[in-house]
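Q: Here is a sequence together with a model predicted from it:
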Amino acid sequence: MHVRIVAALTTALLGTTAVLFPAAHAGAVADGDGRPLVLAHRGASAYAPENTLAAVDKAAELGVRWVENDVQRTRDGELVVLHDADLRRTTDVEEVFPDRAPWKVGDFTAAEIARLDAGSWFGPAYAGARVPTLEEYVRRVEQHHQKLLLEIKNPELYPGIEGQILKVLGNEGWLDRRHVRDRLVVQSFSADSLRTVHDLEPGVRTGFLGAPPVTDLPAYAHFADQINPSYGSLSPAYVSAVHAFDGPHGRPLEVLTWTVDTADTARRVAGYGVDGIITNKPDVVRDAVRGRWDPPALSVAGRTVGA
C-alpha cells in the first residue's frame, strides 16, 4: 500500500508525461477486463426524457446494466427522481401552477408533482411521462435486473435525506448483501452527505463527485469508494493516484467520469484507466470503449507507447 501511494504521488507531481499506459484495474464496479463500464446518465437521457421510467427502459433496451439518477425531496417528504432544484426545465409546472414561482421541488407536494408532464419537453412521443418516486424508479431498475448509481442531489436543502433514501432502499430490498456488493453506489457532491451515508450504512459503497487534490485523498478514502470527476478535470496521473488508495471496503478507489457523449472522448478517458464512464449516449460510448476499443498511444518521455 505504501509503495503504491508513494508511486502515485510522485507520478501526480511529475505530470502525465511520466505515465505509462494504465494496467487493467479490477475494482468493485469494473468488470476487470481493463475496459470501463458504461453508465446511463439519468437513464439513457439522449433518447428518452431524463430521470423518467422511460429512460430506464431505454437503457435496458440498449443493454446497459448501470443507470444513474438524482434524488430530491418534496414538501411533504416524498423522495422523487429529478435533477434540477426547480421543476421548470423538465416539466410543465409553469402551465399547471403559474402562480408558484420559483417552482422549487421542495415547495410542492408529491401529489402536485405527480400531476406534471415530465415528457413533452423532450418530444411528443413521451407526453404524459411522470416524475417517478424513488420507489417507482428502484422497482423499474430491479425489473430490468440493472444496477443503480444514485446521486443525492442538493442534500443541504433536505436535512436527513440520507436516512430517508437508505430507508427506501432497505424497504425495496436494496440493502441486502447482493445489492450492496455490486449493484448499488450512492454518490454526491457533498462529502458530508457521503459521510452520513457511510456512518448509517457502512456496507453501502459511495462515490464523491469531484476531483479532490491528491493530498486530500487519504481523508476521502475513509468514507468514499469512488472519486468521480468530470472528464475535463482528468489526467492519467490523477486516475493512477486515486487507484493507489484503498477505500473503506478494502479495495482500491475507483474512478467514474462524467458526462462523456462522444466516441473520441470516451476512448481518451478509457486510455486514462477509468473504471466507468457516465454518459447520455451509452450506445455510442459502449461501441467506442468496449466493442471497438484499441488503447490509444501515449507519449512518454519523447517516445510513443501503446500504439
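A: The structure has been received and is ready for your questions.

Q: hey, let's count contacts and neighbours off CA atoms from now on
A: Noted.

Q: Look through this protein and tell me its longest helix.
A: helix 2-14 (DSSP state H).

Q: I'd like the next helix or strand past that helix.
A: With elements assigned by DSSP states H and E, the helix or strand that comes after helix 2-14 is strand 37-40.

Q: now for the helix or strand that comes right after that following strand, which elements pack on it?
A: With elements assigned by DSSP H and E, the helix or strand that comes after strand 37-40 is helix 53-61. On a contact count with 3 or more CA pairs under 8 Å, 6 or more residues apart in numbering; DSSP states H and E, helix 53-61 meets helix 134-143.

Q: Buried residues, the helix it packs on. List them.
A: Within helix 134-143, the residues scored as buried using 16 or more other CA atoms under 10 Å are 134-142.

Q: Dump these into TSV; add distance to Glu156 as well.
A: Below are the buried residues of helix 134-143 laid out as TSV (distance: CA to CA, whole Å):
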residue	distance to Glu156
Leu134	19
Glu135	22
Glu136	24
Tyr137	23
Val138	23
Arg139	27
Arg140	28
Val141	27
Glu142	29
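
Q: closest to Gly273 among those?
A: Gly273 has its nearest neighbour among the buried residues of helix 134-143 in Val141, at 27.5 Å by CA to CA.

Q: Could you pull up the contacting residues of the closest one?
A: Contacts of Val141 were listed using CA atoms under 8 Å, 6 or more residues apart in numbering, and they are 56, 67, 147-148.

Q: that older thread, give me the buried positions along the longest helix of the chain.
A: Applying 16+ other CA under 10 Å to helix 2-14 flags 5, 8-9, 11-12 as buried.

Q: okay, pairing it with this:
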Amino acid sequence: MNPSLDPVTVLKGLIQDFRQLWRELLIFDVLFQLVRAWLIVPLIAMALSFLLFKAGRVAVSNQDIFNFLLSPLGAAYAVTLSATTAVLILLEQAGMLVVIGMRHRPQSAPLEGGHDRLTPLMSSFWRISRLGLLKLSVLTLLAAPLLASAYLTYLVLLTQHDIYYYLTVRPAAFWQAAIAGTILLATMTVCGAFLLVEWLLALPIVLFETLPARSALAASRQRVRGARSRIALLLLCWGGMSFGLGAILTAGFQYCAEMLLARLGQDSVPLLASLLIVQSGLIGFASFLSNSAISLLIHRVYHDISGSDHPLREIASSAASRSPDHAVERFTATRVRIAAAVTVTVTILVPVGFWILLAERVATRGTVLVTAHRGSAAHAPENTLAAIQRAIDIGADYTEIDVHQTKDGVVVLLHDRDLRRVAGDSRRLSQITFEEVQKLDVGRWFSEEFAQTRVPTLTEALRLCRDKIRVNIELKVFGPSAELAEAVTRIVREEGFESHCIITSLSDEALNQVRQFHPRIPVGIIVGQSIGDVNRFDVDALSVRADHLTDEMIRSAQQLNRQVMVWGIKGERQINAQLRRGVDNLIASDPELAIRLRDRWRDACDRDRVVMGLQILLGISQETTNSALEND
C-alpha cells in the first residue's frame, strides 16, 4: 500500500493544500451556493410543484403520503427530488476538485478566467449526473430490504396497541423494536460506509479521465483494493474533525454571546446584529471547511493511488504563461472580497431586514391566541374535565381535545385508539360500550390526586367550557369518518357552540363531511408532514407542526384569510420564534408559558420586537443570558 496514505502525512498535505487554495475554493463555494439557492432550487421547486399539480391532491397523513409515493406521479416526484439532491452534491464536489486540480505549483498556476476553470466541469456534467443516479439506484436497492425489514418489525411489535402507548410507557416490545431498528440502522450505516470507500475515486475518475459512470465505479473499486481500511480511517478522521469543529464553534459562540449579552445588555441592537454576523460567518466557515476538506481528501487519495497527474495539469500550466503571479493574486483577492460582501448581504442583511419589516405586519394581525393542548395536560390527566378546568383557570383562549366514539356511538374524549396507556385496558374504544368505559380510571396513571377520574363525553366538556373558553375539537378517525363527523356536529349544534369552536382533523374526508352536516362550523386541517400545497384544502385554518411550518405556508394562508395554528412547540425559544413569524394560534403543551410570552410580545414596542427577533435568530433567550450572568 502507498505509504503516503498515512493519516499524519495526509493531514499535513491537506493543510498545505488548503493554505494554497482557500481563496479559490471560497469563491467557488460562495458562487455555487448562490446559484443553487437563487436558480437551481427554485427551478427544481417549480418542477416538483408541477408534478404535484398534475397529481391533483395533497397528502398530509402517513398513509396518504405512502399511497401517493406508490403512484406513478408520486414515484416521479420522489425520483426527481432524490436525483437532483444527489447530482447537486456531486456537482459541488466536482467543482472543488477542478479548483484543486489546478493548484498553484511550480509547474502550474491558477487559471486567469472562469471559462477555462468551468470547462472540465461543464463537459462532464452528464457523466456526473449519471454517476449520481447510478449511486442513488444502488443505494435504493440496498436500502429496500432493510426498510422492508424495519416495517415488518413495526407490524409485528408495535401495532397491538396505540403507538403513543409504546412511545410513552416503553414496554418490552418497544425495546425489542428499538434493538431491531438499531441493528438495521447499523447494517445500513456499515454498508453505506463500505460503498463510500469503494466509490471514493469514481467522481475524479469521471471528471479527469472522462470515463463513463459505470466504468468509473468499477475503476474506483479496483484502485482502492488493498487500501480500504486506511481510506476508511481517513474518512472517519474527516467526519470526526468536521463534527468536532462544528460542536466547538457552536458551544464557544453560544457561551461568548450569552456572556456579552448578560454584561453589555441583551437589548442592544448593534451588539445583537454584530453577534448575528459573527454567527453566520462561523456557520458558513464550518460548512466551507468541511466541504473543502472532503474534496481535498478525495483529490489527494486519487492522486496518490493513481500515481500520475491528470489532464488538468496541462491546462493549468498553459494558463500560467498568460498571467503573472502577482496579477492573479490581486484578481483573486478582489473576487474574495466581492464574494464575502455578496454573502453578507444575501445571508444576513436580507433576512434581518425582512424580519424588521415583518414586525409591523405581525402587529396588525391582532393578539395571538393560546390553545391548551389536550386541556392543560402538563398539570392534569389529558382530555379530562380536570385538564379543561385547568386550561380555563390559567386563561387559555382555547382548549384542544381529541374525540372518537365508543362501541355504542357515544362521543368521548380520548387521544389513543385504545385505553392501554391511560387506563391499562388493551381494548380499543370502538370495542367497548360507554357504560364499560365509565368504569375505567383514566387519572391514576397521571397522579394519585386524580384517581377515579373518568372519561368525559363531548357534551360534558362543552358544557364545562361554555362562556369560559373556546374549543378545538380534533376528530380522531380510526375507521369510517361519516358517523363520527355527524355525531360531533350534532352535539356542537345542540350545545350552541358553532361560533365557539373549530373542528380539526388529519382526515380531509372527515372535514368535508363536517362541512356537509353543518357548513357554519369552522374546520382546520392538521398537518404533521405533507406533500403538496396544503392551502389547496377548503378549510378555515391550518394546524401545522412547528418544524414543518414554512413562511410560505403562513403567507399563503393569511392571504386567504385563514388562521395558522402551530403545534409541537416547547420552551421559550420555540414559542418566541412562532410569535415572531406571525402565527395566529399557539397550541402549547405549556400554555402558561405561552400566555406569558404572548403577552410580553403583545405589549412590546417595535424596537423590542426587533430585539426579540434578533435574539431568536441567534438562538439565545432571556433565560439563558440571565443564567449566564448568575453563573459567572
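A: Structure's in. What do you need? On a predicted model such as this, the values are computed, not experimentally measured, just so you know.

Q: picking that back up, so which of the contacts of Val141 of structure 1 sit within helices?
A: Among those, DSSP H puts Val56 in helices.

Q: from the contacts of Val141 of structure 1, which would you call buried?
A: Buried among the contacts of Val141 of structure 1 by 16+ other CA under 10 Å: 56, 67, 147-148.

Q: For those, give me CSV that also has distance to Asp261 of structure 1.
A: Formatted as CSV, the buried ones among the contacts of Val141 of structure 1 follow (distance: CA to CA, whole Å):
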residue, distance to Asp261 of structure 1
Val56, 18
Val67, 15
Lys147, 20
Leu148, 20
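
Q: List the contacts of Ala258 of structure 1.
A: Let me fix one detail, which is that residue 258 of structure 1 is Trp and not Ala. If a contact means CA under 8 Å, 6+ apart, then Trp258 of structure 1 has 228-231, 277-279 as its contacts.

Q: What does it correspond to in structure 2?
A: Mapped onto structure 2 by TM-score structural alignment, Trp258 of structure 1 lines up with Trp567.

Q: quick one: the helices in the stretch 151-300 of structure 2?
A: Using DSSP state H, counting those that start in this stretch, the helices of the stretch 151-300 of structure 2 run over residues 163-169, 172-198, 202-209, 213-224, 228-264, 269-306.

Q: helices or strands next to the third one in the packing?
A: Of the remaining helices and strands, those touching helix 202-209 of structure 2 by 3+ CA pairs under 8 Å, 6+ apart are helix 72-101, helix 114-123, helix 125-157, helix 213-224, helix 269-306.

Q: what's the longest one packed up against?
A: To tie it back to what came earlier, the one meant is helix 269-306 of structure 2. Applying 3+ CA pairs under 8 Å, 6+ apart, one finds that helix 269-306 of structure 2 makes contact with helix 7-35, helix 72-101, helix 202-209, helix 213-224, helix 228-264, helix 606-618.

Q: that older thread, just the contacts of Trp258 of structure 1: which are in strands?
A: Of the positions in these, 228, 277-279 sit in strands, assigned by DSSP state E.

Q: can you list the residues that contact stretch 516-528 of structure 2?
A: Outside stretch 516-528 of structure 2, the residues that touch it by CA under 8 Å, 6+ apart are 60-61, 485-486, 489, 498-499, 501-508, 511, 514-515, 537, 539-545, 548.

Q: Out of the buried residues of helix 2-14 of structure 1, the closest to Gly63 of structure 1 would be?
A: Gly63 of structure 1 lies nearest to Ala8 out of the buried residues of helix 2-14 of structure 1, by CA to CA, at 35.1 Å.

Q: tell me the contacts of that closest one?
A: Ala8 of structure 1 is in contact with 237, 240-242, 244, counting by CA under 8 Å, 6+ apart.

Q: repeat that with 7 Å
A: By CA atoms under 7 Å, 6 or more residues apart in numbering, the contact list for Ala8 of structure 1 reads 240-241, 244.

Q: Throw the contacts of Trp258 of structure 1 into CSV and include distance to Leu116 of structure 1 and neighbour count, thanks.
A: Output for these, formatted as CSV (distance: CA to CA, whole Å; neighbours: other CA atoms under 10 Å):
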residue, distance to Leu116 of structure 1, neighbour count
Asn228, 32, 27
Pro229, 33, 21
Ser230, 31, 16
Tyr231, 33, 19
Ile277, 31, 29
Ile278, 27, 29
Thr279, 26, 28
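
Q: related to what we said a few turns ago, helix or strand for the match of Trp258 of structure 1, which one?
A: Going by DSSP H and E, Trp567 of structure 2 is in strand 563-569.

Q: Which strands or helices does the next helix or strand after that strand pack on?
A: As assigned by DSSP H and E, the chain's next helix or strand after strand 563-569 of structure 2 is helix 571-581. Secondary-structure packing of helix 571-581 of structure 2 (3 or more CA pairs under 7 Å, 6 or more residues apart in numbering; DSSP states H and E): helix 606-618.
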